[in-house]
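# below: sequence and its predicted model.
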Amino acid sequence: MHPTAAEIVRHHDSTRPDTDALVPGQRQEPYEIRLVEHDPAWAGEAQRVVAHVRALLGDRALEVHHVGSTSVPGLPAKPILDLDLVVDDPADEQAYLPDLVAGGFVHRIREPWWHEHRLLVWRGSTPRTTLHVFGPGCPEVVRHLMFRDRLRERAEVRERYAAAKREAAASTNASGGTGMDYNRVKEPVVRALYDEMFREHGLLT
């Protein structure tokens, strides 16, 4: 199963307020967006978390990938590891959530309107880990991997993205915003970089 080109290039626009995504008992609070220079130790720590997730789920973990800014050498990042986990059906939470929770993960976000995305947080790593759960053939996983690899390969793209991240962090911190606000501020640059990537791959004209 593989997403179509149209699915891959489509930018998601959520029609739900952020608070709808929080699972009961979880709260979104303002916090300082802290960017740090890349730490080479992140790659090894991410692999340790990947192994932890695979040990918890066995063959139910169809794919586990280190994505996001901490996966890109030379790119400043919030010190948070991002992993994409692919399971057979993210909506079937009983098939995987109890084992992840038993392994120290906390379920924070549920977004059935966005590829059945679930988000969990684990503080058993240094830095902490955010685990994004998607299903087979999810276009978001393909997008994450394509963007990660492009950032690794292209210094000029890393520089443009780094500048956008720093500007978004400064703006969000000045306004007392959240991580969602930080993402929204840098979103125009991120989408422009994605579209350039898609055109180069022949997915967008």
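Looks like it came in fine.
# please count neighbours and contacts with C-alpha atoms only from this point.
Will do.
# give the burial count for E167, as a bare number.
Other residues near E167 number 14, with proximity taken as other CA atoms under 10 Å.
# quickly find the element holding it.
Per DSSP states H and E, E167 falls inside helix 155-175.
# hey, where'd the strands end up in the protein?
63-67, 81-86, 105-111, 117-122, 129-134 (DSSP state E).
# putting a second one here so we can go through both:
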Amino acid sequence: MTRNSQRRRSDTTKTEIIGGPEKLELALHQYDESWQAHYLDHRSRIRDALAHSNVQVEHIGSTSVPGLAAKPIIDIVLTVDDITAEEDYLTPLLASGYELRVREPGHRLVRTPERDVHVHVYERGDPAVDDYLLLRDHLRSIAADRSLYENTKRHLLKNQWDDMNDYANAKTDVILAIKARARASRPR
């Protein structure tokens, strides 16, 4: 039993969006090879901040898929041993310059003040992490689904969005369909 699992406590039961909804101008940019270097810089920053912890850090989202147009926001998924032990990961991340944006059951989101990096924190073994990696890896290898996803994003960005979360939710059906194909194509 790890130190964290010995003191596990109840997680939050509601979603808290720190600062409330934010209207943002959303635009897609052609894939930029510098996104990978930006991710690697933040991966090092996160690992340095959490040097005492056993964490997994992965580049996810559209900026992690070569050839895919994206909002220039680097999405990172970070897994920790105990999502409820915020003092083990959240305090060091805040001290290293990230800001808390979302606290909800099983998930925390911190970001840079510039809003160009979002770090999604989950507990090790959370199925959401596997879903992120499944989608990323599938889009990296299947051009037709990469094109479908990009075209969906371009279509949705013709609308005005009062909150980036609403835009993200509007992509759900396409993402679910792509993940279903990805699961079906996995070797058995």
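Arrived safely, thanks for sending. Quantities reported herein were computed from a predicted structural model and do not represent experimental measurements.
# care to give me the TM-score?
TM-score of the superposed chains, computed with TM-score structural alignment, normalised by the length of structure 2, equals 0.87; 176 aligned residues with a CA RMSD of 1.9 Å.
# ok so, going back, to E93 of structure 1, which of the strands of structure 1 lies closest?
Among those, the nearest to E93 of structure 1 by CA to CA is strand 117-122 (9.0 Å).
# what sits up against the closest one?
The set of residues external to strand 117-122 of structure 1 that reach it, using CA atoms under 8 Å, 6 or more residues apart in numbering, is 90, 104-112, 128-134.
# one more time with 7 Å
By CA atoms under 7 Å, 6 or more residues apart in numbering, the residues outside strand 117-122 of structure 1 that reach it are 90, 104-111, 128-134.
# list the helices and strands the helix holding E167 of structure 1 packs on?
Other helices and strands packing on helix 155-175 of structure 1, by 3 or more CA pairs under 7 Å, 6 or more residues apart in numbering; DSSP states H and E, are helix 179-200.
# how big's the offset between the helix it packs on and structure 2?
With mean CA distance after the TM-score superposition for structure 1, helix 179-200 of structure 1 departs from structure 2 by a mean of 1.3 Å once superposed.
# whereabouts in structure 2 does that helix align?
Counting by TM-score structural alignment, helix 179-200 of structure 1 pairs with residues 164-185 of structure 2.
# R43 of structure 2 -> structure 1?
R43 of structure 2 maps onto V50 of structure 1 when the alignment is built from TM-score structural alignment.
# I figured that match hits E63, correct?
No. Using CA atoms under 7 Å, V50 of structure 1 makes no contact with E63, being 9.5 Å away.
# stretch 154-165 of structure 1 aligns to what range in structure 2?
Residues 142-153 of structure 2 are matched to stretch 154-165 of structure 1 when aligned by TM-score structural alignment.
# residues in contact with that stretch: which ones?
The contact list for stretch 142-153 of structure 2 (CA under 7 Å, 6+ apart) reads L68, A69, L139, I178.
# go on, stretch 67-81 of structure 1?
Contact partners of stretch 67-81 of structure 1, identified using CA under 7 Å, 6+ apart, comprise 34-38, 42-43, 46, 82-84, 127-130, 144-145, 148, 151-152, 158, 162.
# show me which of these are buried.
Among those, those classed as buried by 16 or more other CA atoms under 10 Å are 35, 38, 42, 46, 82-84, 127-130, 144-145, 148, 151-152, 158, 162.
# burial of the residue nearest to R115 of structure 2 when sequence neighbours are not counted, as a residue count?
Using CA to CA, 6 or more residues apart in numbering and skipping the chain neighbours, the partner closest in space to R115 of structure 2 is I73 (7.2 Å). Around I73 of structure 2 there are 18 other residues, counting by other CA under 10 Å.
# so what does I73 of structure 2 match up with in structure 1?
Aligned partner of I73 of structure 2 by TM-score structural alignment: I80.
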